[in-house]
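Curious how this folds, go ahead:
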Amino acid sequence: MVADTRPAPRPRNKTVAAWLALVGGGFGWHRFYLHGFGDVWGWAHAIPTALGLWGVDRVLTYGQDDQLSWVLLPFLGIGLVAACLTAIVYALQPPQRWNARHNPAGPADARAGDTNWLTVIAVVLSLMVGATALMAGLAFSFQRYFEYQIEEGLRISQ
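All right, here's what the predicted structure looks like:
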């Protein structure tokens, strides 16, 4: 019988995961921290964020009248909102559930699942950033949609 010589997996800290979701969640940083670079969902987080950043680039290049940009910009908002929601979900998980899911080799009350002030600050900032991104994305999209409808209505009436 050969003994398993692999090192024990390092504990995954709830506060670190919440901050990674807040800061780089649009690019999947939290997923890579928890599941490694082979995580498909981690790489999938970058797609809407990249589309939204392309929309920002189009606004800066072509101005607000670019129709494709007002379709692409909400994807950035969706990516940011999803990342902030993930940070909130991570931060508010009870330590026992966090450790059971992300640190199964350790005890249920391991310090990696504890909530501290940095975790609370991550929740507060996630709420602020997520709500701002959601409202800004919706406001920009609806504003451009209705302005476009008015322009088309004027064009048809002439």
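
alpha carbons only for contacts and neighbour counts from here, please
OK.

Check the offset of stretch 134-148 from the chain's centre.
Relative to its chain's centre, stretch 134-148 lies at 21 Å (C-alpha atoms, centre = their mean, to the nearest Å).

To which secondary structure element is the residue lying closest to T49 once chain neighbours are set aside assigned?
Nearest non-adjacent residue to T49, counting by C-alpha to C-alpha, 6 or more residues apart in numbering: L76, 4.8 Å away. Using DSSP states H and E, L76 falls within helix 67-92.

Could you also give me the structure for this second sequence? I'd like to compare it with the first:
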Amino acid sequence: MNAKVKHKAVATWLALLVGSFGLHRFYLYGLKDRWAWLFPLPTLLGLIGVQRMNHLGQDDRMAWVLIPLLGISLVAALLGGIVYGLMPDERWNARFNPERPAEPGGWGAVIGVVLCLLVGGTTLMATIAFSAQRYFESQADH
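Next up, the predicted model:
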């Protein structure tokens, strides 16, 4: 059986760019991966929340609930990108390329990890700040 080679840098960059839809997991595990199928729904619901807030304003409570789902999905995908990018080459190849000799991840994976950390940290802090602000504003209204 000649399995397709999985590259660490590709998985890291997929997590960074389109990971909120689970494409990094589909790349690594195929369409039967149950965890990958958990990504698109919260991402789409979060995007609906962003659209609602753009159209209905900041007082739309449904948007308050939906937008953090987008943040959580993004953070989970970026965390996956960090884990993939930092995985030792021997472990990566043993897990995803068992029939091939170890190949180094290279600078593509390193740069992807740095960007995943930057975007992931920013997204996590923004999601926490948004949720906390909406919570305390709702408590002040009572």
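
Report the TM-score for the pair.
Put the two chains on top of each other and the TM-score (TM-score structural alignment, normalised by the length of the second structure) is 0.95; 142 aligned residues with a C-alpha RMSD of 1.1 Å.

re earlier: any idea how many residues pack against whichever residue in the second structure pairs up with the residue nearest to T49 of the first structure?
With TM-score structural alignment as the criterion, L76 of the first structure lines up with L70 in the second structure. By other C-alpha atoms under 10 Å, 25 other residues sit near L70 of the second structure.

same thing with V113 of the second structure?
When neighbours are counted by other C-alpha under 10 Å, V113 of the second structure registers 27.

Where does stretch 43-56 of the second structure end up in the first structure?
Stretch 43-56 of the second structure corresponds to residues 49-62 in the first structure, going by TM-score structural alignment.

Give the buried residues for the matching stretch.
T49, A50, L51, G52, L53, W54, G55, V56, R58, V59 (16 or more other C-alpha atoms under 10 Å).

What residue in the first structure is paired with I82 of the second structure?
Under the alignment (TM-score structural alignment), I82 of the second structure pairs with I88 in the first structure.

returning to that earlier point: helices or strands next to the helix holding L76 of the first structure in the packing?
Contact partners of helix 67-92 of the first structure among helices and strands, from 3 or more C-alpha pairs under 8 Å, 6 or more residues apart in numbering; DSSP states H and E: helix 14-24, helix 46-62, helix 117-157.

any idea what T132 of the first structure aligns with in the second structure?
Counting by TM-score structural alignment, T132 of the first structure corresponds to T122 in the second structure.

burial count for that match?
By the criterion of other C-alpha under 10 Å, T122 of the second structure has 13 neighbours.

before we move on, what about the one 10 residues further on?
The tally of other residues near A132 of the second structure (other C-alpha under 10 Å) stands at 12.

After the helix holding L76 of the first structure, which helix or strand is next?
Where DSSP H and E defines the elements, the next helix or strand beyond helix 67-92 of the first structure is helix 95-102.

so how much does stretch 73-81 of the first structure differ from the second structure once superposed?
Using mean C-alpha distance after the TM-score superposition for the first structure, stretch 73-81 of the first structure ends up 0.7 Å from its aligned counterpart in the second structure, as a mean over the superposed pairs.

still on that earlier bit, the residue nearest to T49 of the first structure and P48 touch, don't they?
Yes - with contact defined as C-alpha atoms under 8 Å, L76 of the first structure reaches P48; the gap is 6.2 Å.

ok, the aligned partner of W117 of the first structure in the second structure - how many residues close by?
Under the alignment defined by TM-score structural alignment, W117 of the first structure corresponds to W107 in the second structure. By other C-alpha under 10 Å, 11 other residues sit near W107 of the second structure.

what's the answer for the one 5 residues further on, then?
Residues near G112 of the second structure, counting by other C-alpha under 10 Å, number 27.

Report the separation between it and L79 of the second structure.
11 Å (C-alpha to C-alpha, to the nearest Å).

what do you get for E99 of the second structure?
Using C-alpha to C-alpha, E99 of the second structure is found at 27 Å from L79 of the second structure.

The two: which is more packed in?
Between E99 of the second structure and L79, L79 has the larger neighbour count (other C-alpha under 10 Å), namely 21 against 13.

residues in contact with the residue nearest to T49 of the first structure?
Taking C-alpha atoms under 8 Å, 6 or more residues apart in numbering as the criterion, L76 of the first structure is in contact with P48, T49, A50, L51, G52, L53, G137.
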